[in-house]
Every structure is written in structure tokens, then in C-alpha cells.
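Novice: one predicted model, sequence on top.
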Amino acid sequence: MSFSEKKKEKSNHLAFVITIIFSCFLGTYLDLLFVSKKMYTFPMRPFPDIFTVNIIFLFLVLPIFVAFFLQISKTLFAFSRTLFIILIGLCASIFEQFADNLGWFTHSEAWHHSYSLFGYMIFMFLMWRIYSWFQ
């Protein structure tokens, strides 16, 4: 492997790590914001006396999900990546309703699951832009 290939690979790893860390920070901030606005709550969460958000989702599930997203997105062309992001938004909206039924979430009457559809689409697009920018 040449020096420039090693440098590019190191840059890819750094962009990957920065993007995942940023996703944790942004996800935490958004959850704190929406929980404080009483748009939703997390009735089933670890350490409920300390955290108002679900730290397992924010620091385990979300980073793993973003890592898979980045790995798959690297192999896709722009149009396919856009469709993939739309699919993620649809799946997030559906999963959120499923999680509601399981008691993992409780949403206010003002919440519409379309917020998650577009929110996750914007979130994943932003994660891709950050990753691309740091490469």
C-alpha cells in the first residue's frame, strides 16, 4: 500500500469516527430538546433517575446504525443513496410506532410520526454530508 493510499484510508477512518461521535451528540441534543418540550418520553430507559433520554439508544444503537449506514452508503451512487435515506426515514417512522406499542416511547398528542420520517431523512443526509466533508 502506497503512502497516499494509507493517508486516504486514515482520513476515511477519522471521518467515520467523527461522524459517529457527532451523531451521538446531535441525537442526544435532539432527544433532550424533544423530551423537555414534552413531545415524547422514554418510559423504559436505563437509570431513569439520572437520564431523561434512553442512553442505550443514543450511545449504542444509534452509533452502530450510523456506522452501518455509512458503510452501505459508501458503495452507493447518489440516487441510490437518496433512496436509501428515504427508506431509512420510512422504517424509522414505522419502527417508532412499533416501539410506542411496546412501551419504549410515549408520544404526546401533538406528535406526528411523519416528524420521524423527515427527521431521520434529514439526520442521515447530514451524517453523510459530515462524513463526506471530513474525507
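Specialist: Here it is on my side, so go on.

Novice: switch to C-alpha atoms for all contacts and neighbour counts from now on
Specialist: OK.

Novice: please enumerate the helices of this structure.
Specialist: Ranges of helices in the chain, per DSSP state H, are 3-36, 55-56, 62-73, 78-102, 114-134.

Novice: comparison target, given below:
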Amino acid sequence: MNIARQSKSSSSPSSQKRPFFSGRNKASLHSYWMSMLFASWLATYLELILTGTQLYTFQARPLTNIFSIDIRFTLIGIPVMTLFCVTALSWMNLLQRTLFLILIGLAMMLFEKISGRLGWIGYSDQWQHMYSFLGYPAFILVVFFFFTWCESARGNI
């Protein structure tokens, strides 16, 4: 329903309604999905390596007789975190990205300490929380590079 019509003498282009997921947005949506799948896959293998070397264990996890990792984290937490981080990083400049990644590292280091106190994760004596401070930003950066590669491969950058 048109409330106001554009004047015939107006030189501005008329605004046509376009579907949200059209053209570039569909390609971007594909890049987001691919990044979320890549991050979930990468996190699963990193978790399998770290739990396999006994650096930490997930004490409260579903399907304990099947999985040595917490699949809720790798199937839900990582994709949601990836969507948030990739979207945020794509809007930021270099300084903002650097500060954001430092903040993510600090937040995950703090979250690990809290989850350890709550009994969700058990850490070995060799585990240093500095690994998370450096590891999570590196992980997010790799996933963001994958996202930008997907975007450039589809011609969206």
C-alpha cells in the first residue's frame, strides 16, 4: 500500500521493495553458513586433540559414553559465537578488530576459570589459561579469514 507517491518531477529514484536475501545478501548468507560449519568442524577437532592429550576434560557433557567432548559447545556455542564474531569483525576497522579480539581472549579466559569452578571442565596441571587468551582470538581470526575468503571467492568484497 502506497501512502505517498513520488512526484513525477522528482529526480530521485523510486525505492522499490527488494527481498532481504537477494543477490549479494544470499551470497553473504552462504559465507556465514560456511564459516559456521568450518568453525564447528575446526573446534571439534581441536577439542578432540586437547581432550585426547588430557589437558582438560568436560565433566558435565551429554552422551558421555560416545563423545569425549561437549557437543553442545561445538554444535551450538561455536556456530553462534562465530556468527556474532564474524558479523562484528566485518563492521570494524583494524584497531577495533584488535581490541575486540583481545576482549574475546580475556572473556574466554575468565569464562574458563568460572566453568572450572562450576565443575563443567576439569583442567590438568599442565593447562595454562593463557592458552585460551591466545587461542580463542587466533581461532576467531582463522575463521574470519575463511569468511573473507568465501566472500571474495563469491565476488562480494
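Specialist: Good, I have the coordinates. This one's a predicted model, so the numbers in the text were calculated from it and none came from an experiment.

Novice: show me what contacts the spatially most central residue of the second structure?
Specialist: Central residue of the second structure (C-alpha atoms, centre = their mean): Thr82, 0.9 Å from the mean position. Thr82 of the second structure sits next to 35-36, 39, 140, 143 when contact means C-alpha atoms under 8 Å, 6 or more residues apart in numbering.

Novice: between these, which is nearest Glu151 of the second structure?
Specialist: For these, the closest approach to Glu151 of the second structure (C-alpha to C-alpha) belongs to Ser35, at 10.3 Å.

Novice: need the counterpart of the closest one in the first structure.
Specialist: Counting by TM-score structural alignment, Ser35 of the second structure lines up with Thr19 in the first structure.

Novice: for the closest residue to its match other than its chain neighbours, grab the count of nearby residues.
Specialist: With C-alpha to C-alpha, 6 or more residues apart in numbering as the criterion, Thr19 of the first structure has its nearest non-adjacent residue at 5.6 Å, and that residue is Tyr131. By the criterion of other C-alpha atoms under 10 Å, Tyr131 of the first structure has 22 neighbours.

Novice: hang on, isn't Tyr131 of the first structure packed against Leu14?
Specialist: No. Under the criterion of C-alpha atoms under 8 Å, Tyr131 of the first structure makes no contact with Leu14, lying 9.1 Å away.

Novice: so how far is Phe57 of the first structure from Leu14 of the first structure?
Specialist: Plainly put, Leu14 of the first structure is 23 Å away from Phe57 of the first structure if you go by C-alpha to C-alpha, to the nearest Å.

Novice: and if you look at Phe79 of the first structure?
Specialist: Relative to Phe57 of the first structure, Phe79 of the first structure is positioned 29 Å away (C-alpha to C-alpha).

Novice: ok, back up a step: out of the contacts of Thr82 of the second structure, flag the one nearest to Ile69 of the second structure.
Specialist: Minimum distance to Ile69 of the second structure across the contacts of Thr82 of the second structure is 15.2 Å, recorded for Ala39 (C-alpha to C-alpha).

Novice: right, I'll leave it there.
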